[in-house]
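Q: Sequence and predicted structure below; questions after.
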Amino acid sequence: MKRFWNIWQKISLIQKILVGIVIGIILGLTVPNWAFIGVLGDLFVGSLKAIAPLLVFFIILTSLAKHEKGSKTHLTSIVVLYLMATFVAAVAAVGAFYLFPVAIVLPRVGEIAQSAPQDIGTVLKEILLNGIANPIEALANGNYLALLFWGALLGLALRSFSTTTKNVLEDISGAISSVIQLLIQLAPIGIIGLVYNSIVATGLSGMLEYGKLILLVVGTMFFVSFVVYPLMVFFMIKENPYPLTFYCFKESGIPAFFTRSSAVNIPINMRLAEKLGLNEKTYALSIPLGAAANSGGAAITISIMTLAACYTLGIETSFPLALLLCFLTAIASTGASGIAGGSLLLIPLACSLFGISNDIAMQVVGVGFIIGVIQDSVETAVNSASDLLFTATAEFHDLKKVGEKISVKDYVKRAQLND
């Protein structure tokens, strides 16, 4: 047992997670009635999601409170990359669907309790109202837009306070990060429960009926992650983008795949940004911001599901409408984390562009929940990995712009040595 424990301590977290996956599959196939195993996954995700809003709030609050006027950050470049990436992801999704159109079965799904927004005005209103929601309620409900807004205001107000006050805030933020890091170390146990639940609920062949749709959605996400985003990175840093791309996806995307929450993955991204040697004053703001606003994966999901509904119903999608769909999904998905139900409940909004009734659109949402076992995990992995990718890209770009000679590949190698 001691020898096993020593070996377990030496292997990486990702390797431990892979072990957890294998165990979860075996248990799901052999003992599907042992419901207590699935509870491990519920406890793991529930505990992370419970403390993640608190972490986001204090990270934003502390970072802005300690930010010195005139100090150099790279937020402008990062925000531009976030917005551009979300729009480009929507365009890629439209292009992928034109190349590989897929019809979907629209089952008589049960009534979904949550209400979906019906027009762009409603979406914008929801985003604004969610942004100024009661901060206490925001902490309880995981409303990250409100946490970003109030955390930023309070952080700016605290800039003129004493160093002691700022140090206390930093200690609280550090303590919360330490708790989450401890929980993340328990990820392999939680993964056993999560995989077990998926196997029991759907079986290995349970997703075959929607296999083509899943392949299109997931395939587009991988195309965006490993072709489109690297091209954007290359344009910015004029170097081979793949060492940085693969590093971000392996170290950030894989954990996010299992937690299904970009917010929960914030501590991992912060730690990886530190390993890459990035500016703490930048990534302490950009990583939480990306968890709420960088939503290329959501834009892909909304676009493809909407076009699949049109294709199924025999509705022609003209180029101007498709382009409008890209703009709409880019805007809507940016605020998806602040809208009840996330990206799937924005599908009726996009469907309204093509005159699809809400009843049918909600059936499409039902299909989205069915494929969500895979779609949501990959979407989160894409979003979280790109938060780190674009934060690093923006900083390297700005450093090169002012004449500093740096090698992004060397940064990645140093980060890998620090693992």
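A: Arrived safely. Numbering: from 1, shown residues only.
Q: drop to CA atoms for contacts and neighbour counts, all remaining ones
A: OK.
Q: contacting residues around Ile21?
A: 188, 191-192, 195 (CA atoms under 8 Å, 6 or more residues apart in numbering).
Q: Please report how far it lies from Phe258.
A: Using CA to CA, to the nearest Å, one gets 10 Å for the distance from Ile21 to Phe258.
Q: what's the answer for Gly338, then?
A: From Gly338 over to Phe258 (counting by CA to CA), the distance is 21 Å.
Q: Thr317 now?
A: Distance from Thr317 to Phe258, by CA to CA: 35 Å.
Q: So for these two, which residue has more residues nearby?
A: Neighbour tally, Thr317 and Phe258, criterion other CA atoms under 10 Å: the higher count belongs to Phe258, 24 against 16.
Q: all helices of the stretch 201-350 of the chain, in order?
A: 211-223, 229-237, 242-248, 254-259, 266-275, 280-293, 296-313, 319-334, 347-351 (DSSP state H, counting those that start in this stretch).
Q: Make JSON lines from the ones you listed and add distance to His74 to it.
A: Formatted as JSON lines, these follow (distance: least, CA to CA, whole Å):
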{"stretch": "helix 211-223", "distance to His74": "26"}
{"stretch": "helix 229-237", "distance to His74": "13"}
{"stretch": "helix 242-248", "distance to His74": "18"}
{"stretch": "helix 254-259", "distance to His74": "24"}
{"stretch": "helix 266-275", "distance to His74": "14"}
{"stretch": "helix 280-293", "distance to His74": "6"}
{"stretch": "helix 296-313", "distance to His74": "21"}
{"stretch": "helix 319-334", "distance to His74": "20"}
{"stretch": "helix 347-351", "distance to His74": "33"}
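Q: Take this one as well and set it beside the first:
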Amino acid sequence: MKRIFKNLTFQVLTAVVIGILLGIIFPDAAKAMKPLGDIFINMVKMIIAPLIFFTIVLGIAGMGDMKKVGRVGGKALLYFEIVTTIALALGLIIANVVKPGSGVTLDPTQGQEQVAEYTKQGAEMGFFDFIIHIVPSNVVDAFAKGEILQVVFFAVLFGFALASLGKTGKPVLDLFDRIAKVFYKIVNMIMRVAPIGAFGAIAFTIGNYGLASLLPLGKLMLCVYATMFIFVFVILNIICKIFGFSLWKYLKHIKDELLIVLGTSSSESVLPRMMTKMEAFGCSKSVTSLVIPTGYSFNLDGTSVYLSMAVVFLAQVSGVDLSLTQEITILAVLMLTSKGAATVTGGGFIVLASTLSAMHVIPMAGLALLLGVDRFMSEARAIINMIGNGIATIVVAKSEKEFGVENNESVEQDEKSPAALRV
């Protein structure tokens, strides 16, 4: 019994349930819990940028072979583009078949101030702006603001430079290895308060928005959740079978991370742990250190499903009958704009705004409809993004023959060990 209470899965699940109940019964008190979730997310964000930097540098410099680095990066980006395109297409197809926007009334006065702000930011976020954004003008500023993509770019350059020094760079590599271990120790300390963070975040969400706010857009939510379920257990499961590993065993291995993301609505909250978990699952450190951080900007499967369905939903609500050509155009635009969804706050809405402004077909006012339920769908987006990034890492590791079968087979035994039951 004592082991169960010390288990992170049990603690987070209990915290989420208590948070939901508090939000339903005492909504005002639940709203006051918001700082608990914010503090936990800030604690995680505090160490993400430096941890990603050291991990990527160690991975690249440890490889030694620069051709291999380019090959791994190329495979990862190709995989990301193929799978996110499938996710976008799946969302478009199901939204057209089910028609979640039929029967929903558009209130032109609802949330227009927020819509105007998102529209302004969306108009400013073009494809070339995204490309320019990748390269930091100030490295210190990139670390200070937690710009993951900019940190990844600088870390790759630093890793290449360090590797080219050979034996001269060995002392720096050893120092970075020791510093990285310190950061992973900090991660373990932060995860001890994960249940409190999950409780605060979910309690605020339910208390602030209320379950009643889900009813008018319940059909859209059901469609999004069902489509994401199909994406994971059909599309990703097929990928798992092709590359010879079990989806269920993988999901079981990251069950703690799934629950933390469910409570916090942020896949960033488990980024450091996911890198550790993927190494424990059998992926090499060098592949994991490149694929996971890059995937957080380029492999947003859950966000892709949501964006394509949201655009079609808004067209249906606005009475716009999209032609096949227009829907293919939507797919093409989203393939570009969705890559910037993780680089800015409120990325999902801003990407939607930039997509609608690029098309000039669907009225921007429809965005207001999504404001109330977006928070309830963000959990699903974050969970699918995280699951997809882990699978991408395994696929690339297997293609590089850097997946330890012996590690994979010992996962279940490791999870049952006393050490695994501790937070």
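A: Thanks, I have it. Given the structure is predicted, the values throughout are model-derived calculations rather than measurements.
Q: sorry, back to before: looking at the helices of the stretch 201-350 of the first structure, which is nearest to Ala65 of the first structure?
A: Relative to Ala65 of the first structure, the nearest member of the helices of the stretch 201-350 of the first structure by CA to CA is helix 280-293, separated by 10.8 Å.
Q: Tell me which other helices or strands that closest one touches.
A: Where contact means 3 or more CA pairs under 8 Å, 6 or more residues apart in numbering; DSSP states H and E, helix 280-293 of the first structure is packed against helix 35-66, helix 75-99, helix 144-157, helix 266-275, helix 319-334, helix 358-401.
Q: which bit of the second structure covers it?
A: Mapped onto the second structure using TM-score structural alignment, helix 280-293 of the first structure covers residues 285-298.
Q: so how much does the matching stretch differ from the first structure once superposed?
A: Stretch 285-298 of the second structure differs from its equivalent in the first structure by a mean of 1.2 Å after superposition (mean CA distance after the TM-score superposition for the first structure).
Q: what does that stretch rub up against?
A: 52, 55-56, 58-60, 62-63, 72-73, 76-77, 80-81, 148-149, 152, 271, 274-275, 278-279, 339-343, 385, 389-390, 392-393, 396-397, 402.
Q: let's see it at 6 Å
A: Defining contact as CA atoms under 6 Å, 6 or more residues apart in numbering, one finds that stretch 285-298 of the second structure is touched by 55-56, 59, 279, 339, 342, 389, 393.
Q: Compare the residues you listed and tell me which is most surrounded.
A: Top of the contacts of stretch 285-298 of the second structure by neighbour count (other CA under 10 Å): Ile56, with 30 neighbours.
Q: before we move on, back to that, which two among the contacts of stretch 285-298 of the second structure are spaced furthest apart?
A: Using CA to CA, the pair of these lying farthest apart is Glu279 and Lys339, separated by 25.7 Å.
Q: before we move on, the earlier item: just put the contacts of Ile21 of the first structure in CSV and tack on secondary structure and distance to Gln9 of the first structure.
A: Formatted as CSV, the contacts of Ile21 of the first structure follow (DSSP: H, G, I helix; E, B strand; the rest coil; distance: CA to CA, whole Å):
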residue, secondary structure, distance to Gln9 of the first structure
Pro188, helix, 12
Ile191, helix, 17
Ile192, helix, 18
Val195, helix, 22
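Q: So Ile190 of the second structure: helix, strand or coil?
A: helix (DSSP: H, G, I helix; E, B strand; the rest coil).
Q: how about it, what's its match in the first structure?
A: By TM-score structural alignment, Ile190 of the second structure lines up with Leu183 in the first structure.
Q: rewinding a little: ok, which of the helices of the stretch 201-350 of the first structure comes nearest Leu417 of the first structure?
A: Of the helices of the stretch 201-350 of the first structure, nearest to Leu417 of the first structure by CA to CA is helix 266-275, at 9.1 Å.
Q: With the second structure overlaid, how far apart is that closest one on average?
A: Aligned to the second structure and superposed, helix 266-275 of the first structure gives a mean residue distance of 1.5 Å (mean CA distance after the TM-score superposition for the first structure).
Q: Distance from the chain centre to that helix, please.
A: Centroid separation between helix 266-275 of the first structure and its chain, computed with CA atoms, centre = their mean, to the nearest Å, is 15 Å.
Q: Which neighbouring elements make contact with it?
A: Contacting helix 266-275 of the first structure under the criterion 3 or more CA pairs under 6 Å, 6 or more residues apart in numbering; DSSP states H and E is no other helix or strand.
Q: got the contact list for it?
A: Ala415.
Q: how far off helix 358-401 does that helix point, in degrees?
A: Orientation of helix 266-275 of the first structure against helix 358-401 (axes from the mean of the first three to the mean of the last three CA atoms, to 10 degrees) gives an angle of 20 degrees.
Q: tell me which residues in helix 266-275 of the first structure are buried?
A: 266-270, 272-273, 275 (16 or more other CA atoms under 10 Å).
Q: before we move on, the earlier item: which one of the helices and strands packed on helix 280-293 of the first structure lies closest to Ser252 of the first structure?
A: The nearest among these, by CA to CA, is helix 358-401 at 5.1 Å.
Q: Please pull up the helix or strand immediately following the closest one.
A: Scanning forward in sequence from helix 358-401 of the first structure by DSSP states H and E, the next helix or strand is helix 408-417.
Q: how close does that following helix sit to the second structure?
A: Mean deviation for helix 408-417 of the first structure: 5.5 Å (mean CA distance after the TM-score superposition for the first structure).
Q: Can you check what angle separates that helix from helix 358-401?
A: Angle of helix 408-417 of the first structure versus helix 358-401, following the same axes, to 10 degrees, is 110 degrees.
Q: Spatially, what comes nearest to Tyr247 of the first structure if we skip its sequence neighbours?
A: Take Tyr247 of the first structure and drop its neighbours on the chain: the residue closest to it by CA to CA, 6 or more residues apart in numbering is Val412, 7.2 Å away.
Q: From Gly277 of the first structure, how far off is that neighbour?
A: 9 Å.
Q: can you check Lys72 of the first structure too?
A: Distance from Lys72 of the first structure to Gly277 of the first structure, by CA to CA: 15 Å.
Q: of these two, who's got more company?
A: Set Lys72 of the first structure next to Gly277 and count neighbours by other CA under 10 Å: Gly277 wins out with 14 against 11.
Q: who are the neighbours in contact with the more buried one?
A: So Gly277 of the first structure contacts nothing (CA under 6 Å, 6+ apart).
Q: Tell me which residue of the first structure lines up with Val333 of the second structure.
A: Correspondence of Val333 of the second structure to the first structure, assessed by TM-score structural alignment: Leu328.
Q: Sounds good, over and out.
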